[in-house]
Structures are given as C-alpha cells and as structure tokens.
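Student: have a look at this prediction, sequence included:
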Amino acid sequence: MRTNSKLLVPAALVAALSIAALTGCSGGGSGSSSTPAASASQEAAAKSLPSDFPKSDVPLVAGTVIVANGDKNDGWSVTVQPKDKNGFADAKAALEKAGYTAQPGATDSRAVYKNATYTVAVGTPGVAVTYAVTAN
C-alpha cells in the first residue's frame, strides 16, 4: 500500500500543478492573441432570435446573440455576448428606458423587470448577459 500512496501523491501534485499552469495561461491576461480567436468563435456561434421574439418590446444589449431559444407560449431565453464589459449595466438601463420597472431583490448580477406585457429576468454569469422573457 505504501508504494501506491507514494505514487499517488506525486501524480496528484503534478495534476494540480498542470491545471494551475493551464488556468494561468488562459486566465485574465491582457494578451491580445486570445481576443481575435474569441471574436471569431463568437461570430461563428451567432444565433438568430426566434421569429416571435418581441424585439421591439424587449431591448437587448448590443452584442452577439449566442443563445436564442423559446416561443411565445413558453417564453424565451436569450444570451448575448456584449460588445463591452458593461453589458449587465447597459441591459438594465435599456430595460428601464423602455419603461420596465425593476422588481425588489435585484443584485449585482441578477434583476427582474416588469411592464404591462412582459417580465424580463436579466442576469450575468460573467460578461455575457442572459435574458429570460415571459409574457404576463
């Protein structure tokens, strides 16, 4: 048993260091080489909004739509990769400008807005902005 446990510790250490090294290479650096690749993959992944999505009633933040599902009966789910890092703040401002009222319980990353026709839950898991839209 000792021989096995001695082998497991170095193997686990190597695995942990490898993961840390990979995370460091792909994380928040300012390397411009990752930006074109990210932009290219975002463009390739662009989706169209469902045909019955209420585009004129529910303003979306400017950017690339990367998820677009749903319909009028069940509601819609849309995720947008914004053009800048202020996507969540821009999304909230656009909804308020369109006449939506913020509901109690908003946080720095989630909020619910309502008007006479729609309820829009907007959130951000990071930079992207996700909308869940339902008809009232």
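Tutor: Ah, there it is. Since the model is a prediction, treat every value here as computed from it, not as a measurement.

Student: contacts, neighbours, all on C-alpha from now
Tutor: Will do.

Student: contact partners for residue 85?
Tutor: By CA atoms under 8 Å, 6 or more residues apart in numbering, the contact set of residue 85 is residue 127.

Student: and what of residue 68?
Tutor: By CA under 8 Å, 6+ apart, the contact list for residue 68 reads 47-50, 76-79.

Student: any of those buried? List them.
Tutor: 47, 49-50, 76-79 (16 or more other CA atoms under 10 Å).

Student: assign residue 40 to helix, strand or coil.
Tutor: Here residue 40 is recorded as helix under DSSP: H, G, I helix; E, B strand; the rest coil.

Student: before we move on, which element is residue 121 in?
Tutor: Using DSSP states H and E, residue 121 sits in strand 118-123.

Student: in strands only, show me the buried ones among the contacts of residue 68.
Tutor: Judged by DSSP state E, strands contain the following of the buried ones among the contacts of residue 68: 76-79.

Student: so which helix or strand takes in residue 5?
Tutor: Element membership for residue 5 (DSSP H and E) is helix 2-26.

Student: circling back: list of residues touching the helix or strand following the strand holding residue 121?
Tutor: For strand 118-123, the following helix or strand on the C-terminal side (DSSP H and E) is strand 129-135. With CA under 8 Å, 6+ apart as the test, strand 129-135 has contacts from 61, 72, 74-82, 87-88, 91, 117-124.

Student: got another one to weigh against that:
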Amino acid sequence: MTVLFRVCAALLAVVAGVAVLTACGSDDTTSDRAGVELPADFPSGDVPLVDGALLDATGKDGTWRVTVQAGAADGNALVNATKKLTDDGFVESSRTGDTANQTVTLSRAVDGGTLWVNVGISADASSGPSTVFYQVAKTK
C-alpha cells in the first residue's frame, strides 16, 4: 500500500506542477507524435499512450512521467487512456478522485516484472481535462 501511496503522491505532484507551468516543446523527430521525445528507455512497446502531443516526458531506470495533450474533440481523455491500457492487457486496481481530478491505477506483468501505470486528469491543468498525466513504474 505504501508503494501505491507514493506513486499517487508523485502523480499529484506532477498534476500540480503542470497546472502552474505551461508546456512547450519542439517537434519529436523520432516519431509521428508532436512535442517532446520520450526517454530512450521508456517502455513505449508495453505502455500505450493516448493520442496527442507529448508535453513532457522524463524519467529513467524504471520510473517515468509523461504528459500528453489529448485532442479535446476526442471525448473523455481519461476514459480513452484507460481503455488503451486495458485493451493492451493492463488490469485496473483502483480509482481515486472526483469528477475534476481523477487517477486510475493499472498494472500488467511484463518481462518477469510488473508495469504499474497511474493515469490521471486534472481540471486545473493548463489545458483542462484533455491533459493526461502518466506515472509509470516497472518493478521486478
């Protein structure tokens, strides 16, 4: 439970930080997605991200944070992000928050370990509820 609390706390810190800052980035030259590049060791083959521009992507050695600006016309960004993960084999273990600020925790076994993903939205984010925050951790 302590690990879950730490991951949720980290996600909330990211949400608060993005609410204060505006994101900007250059075109990603290694993919067809606009924005910043994912860290080289991000498990992009194992963690499907919602469609949209990458506003922020940091981390290494088994822990990453990614912020995606989903299309406002694409519907509920959290529902879309969660569906992409569950369609890829992730299992939802919890949901927290209210209508404006929500976090979903999911996990999936991969390569002898477990990938934990907290995905969330916040109405306080600079682009409102279409900004999706990912906190990804790989445990053995």
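Tutor: Okay, I see it. What you see is a predicted model; the values in this text were computed from it and never measured.

Student: show me which helix runs longest in the second structure.
Tutor: Taking DSSP state H as the criterion, the second structure has its longest helix at helix 2-20.

Student: need the next SSE after that one, C-terminal direction.
Tutor: Next helix or strand after helix 2-20 of the second structure toward the C-terminus (DSSP H and E): strand 53-60.

Student: pull out the buried positions in that following strand.
Tutor: Across strand 53-60 of the second structure, burial judged by 16+ other CA under 10 Å covers 53-59.

Student: which residues in the first structure does that strand align to?
Tutor: Using TM-score structural alignment, strand 53-60 of the second structure lines up with residues 64-71 of the first structure.

Student: what's the mean distance for that stretch versus the second structure?
Tutor: Its aligned residues in the second structure lie a mean 0.3 Å from stretch 64-71 of the first structure after superposition (mean CA distance after the TM-score superposition for the first structure).

Student: sorry, back to before: and the furthest pair within the buried ones among the contacts of residue 68 of the first structure?
Tutor: For these, with distances taken as CA to CA, the pair at the greatest spread is 47 and 76 (13.4 Å).

Student: and the residue nearest the centre of the first structure?
Tutor: The C-alpha lying nearest the average C-alpha coordinate of the first structure belongs to residue 128 (CA atoms, centre = their mean; 2.9 Å).

Student: do you know how far residue 132 of the first structure is from residue 26 of the first structure?
Tutor: Noted for residue 132 of the first structure: a distance of 30 Å to residue 26 of the first structure, by CA to CA, to the nearest Å.

Student: who's more crowded, the two?
Tutor: Taking other CA atoms under 10 Å, residue 132 of the first structure and residue 26 do not tie; residue 132 has more neighbours (17 against 10).

Student: next, work out how far apart the aligned residue in the second structure for that one and residue 27 of the second structure are.
Tutor: For residue 132 of the first structure, the aligned residue in the second structure is residue 135 (criterion: TM-score structural alignment). The spacing between residue 135 of the second structure and residue 27 of the second structure, counted by CA to CA, is 22 Å.

Student: what do you get for residue 59 of the second structure?
Tutor: 19 Å.

Student: how about stretch 93-103 of the first structure, aligned to which bit of the second structure?
Tutor: Alignment note (TM-score structural alignment): stretch 93-103 of the first structure is matched to residues 83-93 of the second structure.

Student: before we move on, back to that, tell me which other helices or strands the strand holding residue 121 of the first structure touches.
Tutor: helix 87-97, strand 110-114, strand 129-135 (3 or more CA pairs under 8 Å, 6 or more residues apart in numbering; DSSP states H and E).

Student: so which of these is the most surrounded?
Tutor: Highest mean neighbour count of those: strand 129-135, a mean of 22 (counted as mean count of other CA atoms under 10 Å).

Student: got the angle between it and strand 110-114?
Tutor: 30 degrees (axes from the mean of the first three to the mean of the last three CA atoms, to 10 degrees).
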